[in-house]
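Novice: Pasting the sequence and the predicted model now:
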Amino acid sequence: MQNVVTSGVFELDGGQWDVDNNVWLIGDDSEVLVIDAAHDAAKIAEAVGDRTVRAIVCTHAHNDHVNAAPELAERTGAPILLHPDDRVLWNLTHSDRAPDADLSDGQVLTIGGTDLTVLHTPGHAPGAVCLYAPQLGVVFTGDTLFHGGPGATGRSYSDYPTIVRSIRERLFTLPDATTVNTGHGESTTIGTEKANSAGWAD
């Protein structure tokens, strides 16, 4: 498991924000999955090295998580995977290039002997997913859950009650010791965020 931090601009609803994104590489010495190809395909490809990229997995389709995906796919030959409910957001950034395959709730992706289960967790975006790797004790949450609480829901195609329900029903049922690797910022644990969630509105 490897973390690559890339920097760029998040754009939605006419606004722009400078952001640092966590790109996660999961696999072994010969093959990897890339989770969220953000901003800088060259930097991600350099981190991949001579390993084979089996897939570029999008936790959701906000531009800062997918803007480097087509270029990385072209460099590596890897397919881009996205939940179909997020095509409306994908098309805002890549109207001329569709994802290659759909992600679905409960789907299992296997890479380097590690299984990652797709959990559909709408709220931050309609097709947002998290990827749970029980063998590693890790869940990759994109922008659904952060150190400090739920992802933002103040912009188009997002909904606060939906994200809270997704976190409580899909993520807080995971073991408390599970590490939460996020789309931005530092990691946390399920237990930490659960303990601090009492004040969340439903």
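Specialist: Now that the structure is in, tell me what you want to look at.
Novice: C-alpha only now, for contacts and for neighbours.
Specialist: Will do.
Novice: can you give me the helices for this protein?
Specialist: 41-48, 63-66, 69-76, 87-93, 160-166, 190-195 (DSSP state H).
Novice: Can you say which of those is packed in most?
Specialist: helix 63-66 (a mean of 25; mean count of other C-alpha atoms under 10 Å).
Novice: what packs against that one?
Specialist: strand 2-12, strand 15-27, helix 87-93 (3 or more C-alpha pairs under 8 Å, 6 or more residues apart in numbering; DSSP states H and E).
Novice: can you list contacts of the second one?
Specialist: Meaning strand 15-27. 1-11, 32-38, 44, 48, 64-65, 111-114, 182-185 (C-alpha atoms under 8 Å, 6 or more residues apart in numbering).
Novice: Tell me which residues of it come out buried.
Specialist: 20, 21, 22, 23, 24, 25, 26, 27 (16 or more other C-alpha atoms under 10 Å).
Novice: Looking at the residues you listed, spot the one nearest residue 158.
Specialist: residue 21 (19.4 Å; C-alpha to C-alpha).
Novice: From residue 144, how far out is residue 151?
Specialist: Distance, residue 151 to residue 144, by C-alpha to C-alpha, to the nearest Å: 5 Å.
Novice: between the two, which one's more packed in?
Specialist: residue 144 (28 against 23; other C-alpha atoms under 10 Å).
Novice: so the more buried one makes contact with residue 123?
Specialist: Yes. Counting by C-alpha atoms under 8 Å, residue 144 touches residue 123, with 7.4 Å between them.
Novice: coming back round to it: can you put the helices and strands packed on helix 63-66 in TSV and add distance to residue 173?
Specialist: Shown next, in TSV, are the helices and strands packed on helix 63-66 (distance: least, C-alpha to C-alpha, whole Å):
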stretch	distance to residue 173
strand 2-12	25
strand 15-27	23
helix 87-93	28
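Novice: Put this next to the previous one:
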Amino acid sequence: MSGLRIDRVVTSGTFSLDGGTWDVDNNVWLIGDDSEVVVVDAAHTAAPIVDAVGGRRVVAIVCTHGHDDHVTVAPELAAALDAPVYLHPADDMLWEQTHAGTSHLALEDGQRIAVAGTDILALHTPGHSPGSTCLYLPEAGELCTGDTLFAGGPGATGRSFSDFGTIIDSITARLFALPAETRVRTGHGDGTTIGSEAPHLEEWIARGH
């Protein structure tokens, strides 16, 4: 794990659901070393992601959830990088809205993906979407949360297939059980730590964020 690094690529495009469309910037995370890498999310545009991979072997393309801005170019990346795409099956209906008839592999709770001498552990954290999954690197103290947890609060739950009570339960049971120093790499915007967010749980519940 000595050569492990996590690189960020920011891509821009739109997110569409329930008849609305919004402009968004997405974080794409590349977890690996000089020889192999896992790509976290497949947002908007393939070329900058392929450039960041830089010829390394891609172990997997893992989508934290099925919203279109996180899976936009997943099949294109899979073909370009000769790598499998993983998504939790509870988000298959969202995947079908973007990539009807295109297959992917099932990402299961507790699944481990080995890369660069360490393991990435899949933690199913429904709420923002039914299949939302965070990716935890226990040895490195790193967590990719997709749109489940941000700096300042939980992900949005005001649209189809989302639920505020469920995301609070997921964050409380799965994420706030991790060490406080765990670094959080989010699907949009700046990162944070578990210790920075955990004290604000009651505020979020009161707000019904």
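Specialist: Sure, I can see it. On a predicted model such as this, the values are computed, not experimentally measured, just so you know.
Novice: joint contacts of residue 144 and residue 123 of structure 1?
Specialist: Looking at what touches both residue 144 of structure 1 and residue 123 (by C-alpha under 8 Å, 6+ apart), the common residues are residue 163.
Novice: and the residue nearest to residue 74 of structure 2 when sequence neighbours are not counted, how many neighbours?
Specialist: Once flanking residues are discounted, residue 74 of structure 2 sits nearest to residue 42: 5.1 Å by C-alpha to C-alpha, 6 or more residues apart in numbering. Look at residue 42 of structure 2: counted by other C-alpha under 10 Å, it has 29 neighbours.
Novice: What's the match for residue 42 of structure 2 in structure 1?
Specialist: Under the alignment (TM-score structural alignment), residue 42 of structure 2 maps onto residue 37 of structure 1.
Novice: and that match, what does it touch?
Specialist: 23, 44, 56, 57, 58, 65, 66, 67, 68, 69, 72.
Novice: Mind picking the two most distant members of those residues?
Specialist: The widest separation within those (C-alpha to C-alpha) is 14.3 Å, between 44 and 58.
Novice: Tell me the counterpart of residue 69 of structure 2 in structure 1.
Specialist: Aligned partner of residue 69 of structure 2 by TM-score structural alignment: residue 64.
Novice: Also residue 58 of structure 2?
Specialist: Checking TM-score structural alignment: residue 58 of structure 2 goes with residue 53.
Novice: what separates its match from residue 131 of structure 1, distance-wise?
Specialist: Applying C-alpha to C-alpha to residue 53 of structure 1 and residue 131 of structure 1 gives a distance of 17 Å.
Novice: Show me what residue 145 of structure 1 aligns to in structure 2.
Specialist: Using TM-score structural alignment, residue 145 of structure 1 lines up with residue 149 in structure 2.
Novice: okay, the helices of structure 1 in JSON lines with distance to residue 99 of structure 1 next?
Specialist: Listed next are the helices of structure 1 as JSON lines, based on distance: least, C-alpha to C-alpha, whole Å:
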{"stretch": "helix 41-48", "distance to residue 99 of structure 1": "16"}
{"stretch": "helix 63-66", "distance to residue 99 of structure 1": "10"}
{"stretch": "helix 69-76", "distance to residue 99 of structure 1": "9"}
{"stretch": "helix 87-93", "distance to residue 99 of structure 1": "8"}
{"stretch": "helix 160-166", "distance to residue 99 of structure 1": "24"}
{"stretch": "helix 190-195", "distance to residue 99 of structure 1": "30"}
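Novice: Show me the one of those helices that comes nearest residue 176 of structure 1.
Specialist: Closest among these, using C-alpha to C-alpha: helix 190-195, at 4.0 Å.
Novice: Pull the residues that contact that closest one.
Specialist: So helix 190-195 of structure 1 is contacted by 147, 148, 149, 171, 172, 174, 175, 176, 177, 178, 179, 180 (C-alpha under 8 Å, 6+ apart).
Novice: Read off where that helix ends up in structure 2.
Specialist: Counting by TM-score structural alignment, helix 190-195 of structure 1 corresponds to 194-199 in structure 2.
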